[in-house]
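Engineer: sequence isn't available, so here's the structure alone:
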């Protein structure tokens, strides 16, 4: 008994605040570097949260945050959907959605004062992986770009991986915002500008149209956000967009291939041919909307959409999709909004959109202007990214979403009666 009491007394002396600080900092740093490190950090952070206890305080914090309550409601709907889902098909998706609980772990552990350091840690991780990705250019710059020696493959563990293009688009906007906030030209400006160059080079070397599209849209929004409707700013933006596009098209072979590929896919779609990357996405969303129409309120379950696709493809009205049937039957709609509506219905989608709405509401409680801008453009990044794929089921993008929503959720919590 004495031994147990001693151990409990010793655990009470553990500085959990410091442990959380370094764990969350390292999670942000490692997020672009390693999936294995991310998994390890998530497990470790969750264990520390459970060992700390103090669940009464944490529960009060959750109750005081509309954002976290909406998240809990969404996860409850996901759990309820298992009762009418094919468990064999659904448990994998259920496990992926359960990772969103880490948002609550981070939100009830982080401090507002840490936000700046966490953003910096993320940028440091990005810089390291970008330099690693571009290292072949140091030895053979011209031929590496022209012959695509640096290639963007699905399993490439660098920033050239298609999965990481969203990281790059978001990172570029953070850097642009930081450069904007530097009051006078100094070595920091030069270093940040060099960082921006490596980020954009990585982005346009990637075959991913998603990240490139997100960057262009974010740059337009950022210009309007910072300069309002200013003719000089609009002209400068137009020149910048044209310059970036022309340079990338003429000097980065991968980007040129992406543009040509998009042109070819548009030509195929005009002929009614869906046998292309974008064509298949459109076909999947057409079928998904039909599934939602038949199951509008609660959806068909987490994994049952595949069976619904097969039923629809047997109908004559979808005969034009016969040449891509094999691909469609094994894929999801590549649209987070449509996917959620299929899985848990329009009710589930509304709750998910409430989470996003509460994120926007939380913006007004962020006192630091630069941090407020970063969170705003983080939300916009994912609002666009959700249109292109199921980002919450992919490990890398889900981790990024969890970190920043979790960190910025702290401002949605009423700390009036809380000590943390």
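Structural biologist: Arrived safely, thanks for sending. Just so we're clear, the structure is a prediction, and the values are computed from it rather than from any experiment.
Engineer: when you work out contacts or count neighbours from here on, use the C-alpha atoms and nothing else.
Structural biologist: Will do.
Engineer: can you show me the helices along the stretch 51-200 of the chain?
Structural biologist: 55-63, 66-80, 87-98, 101-107, 115-139, 141-146, 165-181, 187-205 (DSSP state H, counting those that start in this stretch).
Engineer: mind checking which of the ones you listed is nearest residue 418?
Structural biologist: With C-alpha to C-alpha as the measure, helix 55-63 is the member of the helices of the stretch 51-200 of the chain nearest residue 418 (7.1 Å).
Engineer: packing partners for that closest one?
Structural biologist: helix 66-80 (3 or more C-alpha pairs under 8 Å, 6 or more residues apart in numbering; DSSP states H and E).
Engineer: the helix it packs on vs helix 87-98, what angle?
Structural biologist: Counting by axes from the mean of the first three to the mean of the last three C-alpha atoms, to 10 degrees, helix 66-80 lies at 170 degrees to helix 87-98.
Engineer: quick check: angle from helix 66-80 to helix 55-63?
Structural biologist: Using the same axes, to 10 degrees, helix 66-80 lies at 100 degrees relative to helix 55-63.
Engineer: contact partners of helix 66-80?
Structural biologist: For helix 66-80, the surrounding residues in contact (C-alpha atoms under 8 Å, 6 or more residues apart in numbering) are 62-63, 94, 97-98, 104, 302, 344, 348, 351-352, 354-355, 358-359, 409, 412.
Engineer: repeat that with 6 Å
Structural biologist: For helix 66-80, contacts defined as C-alpha atoms under 6 Å, 6 or more residues apart in numbering pick out 62, 351, 355, 358.
Engineer: quick one: distance of that helix to the chain centre.
Structural biologist: 19 Å (C-alpha atoms, centre = their mean, to the nearest Å).
Engineer: in that helix, which residues are buried?
Structural biologist: Neighbour-count burial for helix 66-80 flags 66-75, 77-79 (criterion: 16 or more other C-alpha atoms under 10 Å).
Engineer: farthest-apart pair in these, please.
Structural biologist: 66 and 79 (19.8 Å).
Engineer: got another one to weigh against that:
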């Protein structure tokens, strides 16, 4: 017992810091692969973080970061919202989803800047695995439902095969994947040609995958990511900027014309939007019209709880109370599907202001390289788009954002030994991934 309570030596602390960096690489890989495995891995990281002790020393620098402070303020306002909420159970569910806002404080207490490229590549490789499995299901090489004994590994659908993620999340993941590869191709001029060719093949591979994924939020996010990446790259060359934007327009138009899935989903969205606006019959006119109706009724809740909101757990109860009987089936929907109205419903205009302070803190951050600042801009633009579709507090989007943001703002070399990636380390990473996948699937 005495040995457990005794603080570890500095050598042990440095080893733990090294392990935490390696585990964060694996965490980034598992985000698009399996939520249960990712969560189990984080609990391991948290145990190591707690055992390392010296919280004041390790957290002091991370806590002084303005972006970390903005995340914490946004989280704290939701925690305060629990004090005046009646639906405690739903409030706890919301706080559980929001816990990822605390992660940058933990990550920056150990993150070594030398691990940043490895973290980004780990996410890209994890997303590539997810895309490959999507192809395999689409081509019916793998089944739509797959189980090992009593443990379900995935369940997906023919119209939008995304075995590891919900199809909306998969679409957003493809957008990030394409954005990173496109930025690399356009901006890293001195890289070897074969690496650029591999990146280009991966980009095309992902775009084709998007053509049979029925994610309208993914389509919107992808277009914005490509547009922002091009603007960032050619902001000082108007001719190249305009010609590139025109090329993107042609590519998008081609995908719309030749992909039955994209064409159908976009046309249905437009039709549903028009019907929802004209007839004010929301539920019967599809998901787009439903989102319009939920947003309209949400605004009524906001008006009555303008300053502080209705509380972290009460917003859906109050929203359902605003829905008239003729649209009562809208009450069955679990969330407002628009984060821009969900935030003020929960924590008022003050909460919405705190969110935009977070966005401002990210966009105005200067203590990093140009490339990392550009990636932050791409991440922020993407987030602002998919929030319109109600995506932010999920187990894919928010963890991914906080990991990548933490990587982009990390600027310290820890007192640890950093070794280059080799076959030995690859097999170690693979063994740990398999271990946590088994834990995640069977727990």
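Structural biologist: Cool, got the structure. All of these numbers come straight from a predicted model, not from anything done at the bench.
Engineer: including distance to residue 271 of the first structure, could the helices of the stretch 51-200 of the first structure go into JSON lines?
Structural biologist: Output for these, formatted as JSON lines (distance: least, C-alpha to C-alpha, whole Å):
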{"stretch": "helix 55-63", "distance to residue 271 of the first structure": "53"}
{"stretch": "helix 66-80", "distance to residue 271 of the first structure": "40"}
{"stretch": "helix 87-98", "distance to residue 271 of the first structure": "35"}
{"stretch": "helix 101-107", "distance to residue 271 of the first structure": "45"}
{"stretch": "helix 115-139", "distance to residue 271 of the first structure": "39"}
{"stretch": "helix 141-146", "distance to residue 271 of the first structure": "32"}
{"stretch": "helix 165-181", "distance to residue 271 of the first structure": "30"}
{"stretch": "helix 187-205", "distance to residue 271 of the first structure": "29"}
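Engineer: so which of the ones you listed is nearest residue 370 of the first structure?
Structural biologist: The nearest among the helices of the stretch 51-200 of the first structure, by C-alpha to C-alpha, is helix 165-181 at 7.2 Å.
Engineer: packing partners for the closest one?
Structural biologist: Helices and strands touching helix 165-181 of the first structure, as assessed by 3 or more C-alpha pairs under 6 Å, 6 or more residues apart in numbering; DSSP states H and E, comprise helix 209-227.
Engineer: elements contacting the helix it packs on?
Structural biologist: Here helix 209-227 of the first structure touches helix 165-181, going by 3+ C-alpha pairs under 6 Å, 6+ apart.
Engineer: run the chain-centre distance for the helix it packs on.
Structural biologist: Worked out by C-alpha atoms, centre = their mean, helix 165-181 of the first structure lies 14 Å from the chain centre.
Engineer: again, but for stretch 227-235 of the second structure
Structural biologist: Relative to its chain's centre, stretch 227-235 of the second structure lies at 21 Å (C-alpha atoms, centre = their mean).
Engineer: for stretch 29-46 of the first structure, same thing?
Structural biologist: 15 Å.
Engineer: what does stretch 118-127 of the first structure give?
Structural biologist: Relative to its chain's centre, stretch 118-127 of the first structure lies at 15 Å (C-alpha atoms, centre = their mean).
Engineer: sorry, back to before: how about a markdown table for the buried residues of helix 66-80 of the first structure, with distance to residue 326 of the first structure added?
Structural biologist: Below are those laid out as a markdown table (distance: C-alpha to C-alpha, whole Å):
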| residue | distance to residue 326 of the first structure |
| --- | --- |
| 66 | 43 |
| 67 | 40 |
| 68 | 40 |
| 69 | 40 |
| 70 | 37 |
| 71 | 35 |
| 72 | 36 |
| 73 | 35 |
| 74 | 32 |
| 75 | 32 |
| 77 | 31 |
| 78 | 28 |
| 79 | 30 |
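Engineer: name the residues that touch stretch 377-387 of the second structure?
Structural biologist: 217, 221, 339.
Engineer: the same query, at a cut-off of 7 Å, please.
Structural biologist: The contact list for stretch 377-387 of the second structure (C-alpha atoms under 7 Å, 6 or more residues apart in numbering) reads 217, 221, 224, 225, 228, 229, 338, 339, 340, 363.
Engineer: now, of those, which are buried?
Structural biologist: Buried among those (16+ other C-alpha under 10 Å): 217, 221, 224, 225, 228, 229, 338, 339, 340, 363.
Engineer: the fourth one -> the first structure?
Structural biologist: Spelled out, that is residue 225 of the second structure. Counting by TM-score structural alignment, residue 225 of the second structure corresponds to residue 218 in the first structure.
Engineer: ok, that match to residue 177 of the first structure distance?
Structural biologist: 11 Å (C-alpha to C-alpha, to the nearest Å).
Engineer: cool, and residue 258 of the first structure?
Structural biologist: Noted for residue 258 of the first structure: a distance of 28 Å to residue 177 of the first structure, by C-alpha to C-alpha.
Engineer: for residue 18 of the first structure, same thing?
Structural biologist: Residue 18 of the first structure is 29 Å from residue 177 of the first structure, by C-alpha to C-alpha.
Engineer: neighbour count: those two, which is higher?
Structural biologist: residue 177 (17 against 9; other C-alpha atoms under 10 Å).
Engineer: which position in the second structure aligns with the more buried one?
Structural biologist: Checking TM-score structural alignment: residue 177 of the first structure goes with residue 183.
Engineer: list the contacts of the residue nearest to its match when sequence neighbours are not counted.
Structural biologist: Spatial nearest neighbour of residue 183 of the second structure, chain neighbours left out: residue 229 (6.1 Å); criterion: C-alpha to C-alpha, 6 or more residues apart in numbering. By C-alpha under 7 Å, 6+ apart, the residues touching residue 229 of the second structure are 179, 183, 378.
Engineer: which secondary structure elements does whichever strand or helix holds residue 426 of the second structure contact?
Structural biologist: Assessed by DSSP states H and E, residue 426 of the second structure sits inside helix 423-442. When contacts are defined as 3 or more C-alpha pairs under 7 Å, 6 or more residues apart in numbering; DSSP states H and E, helix 423-442 of the second structure packs onto helix 35-52, strand 151-155.
Engineer: quick check: closest non-adjacent residue to the aligned partner of residue 332 of the first structure in the second structure.
Structural biologist: Under the alignment (TM-score structural alignment), residue 332 of the first structure maps onto residue 335 of the second structure. Leaving aside its chain neighbours, residue 335 of the second structure sits nearest to residue 316 (6.8 Å; criterion: C-alpha to C-alpha, 6+ apart).
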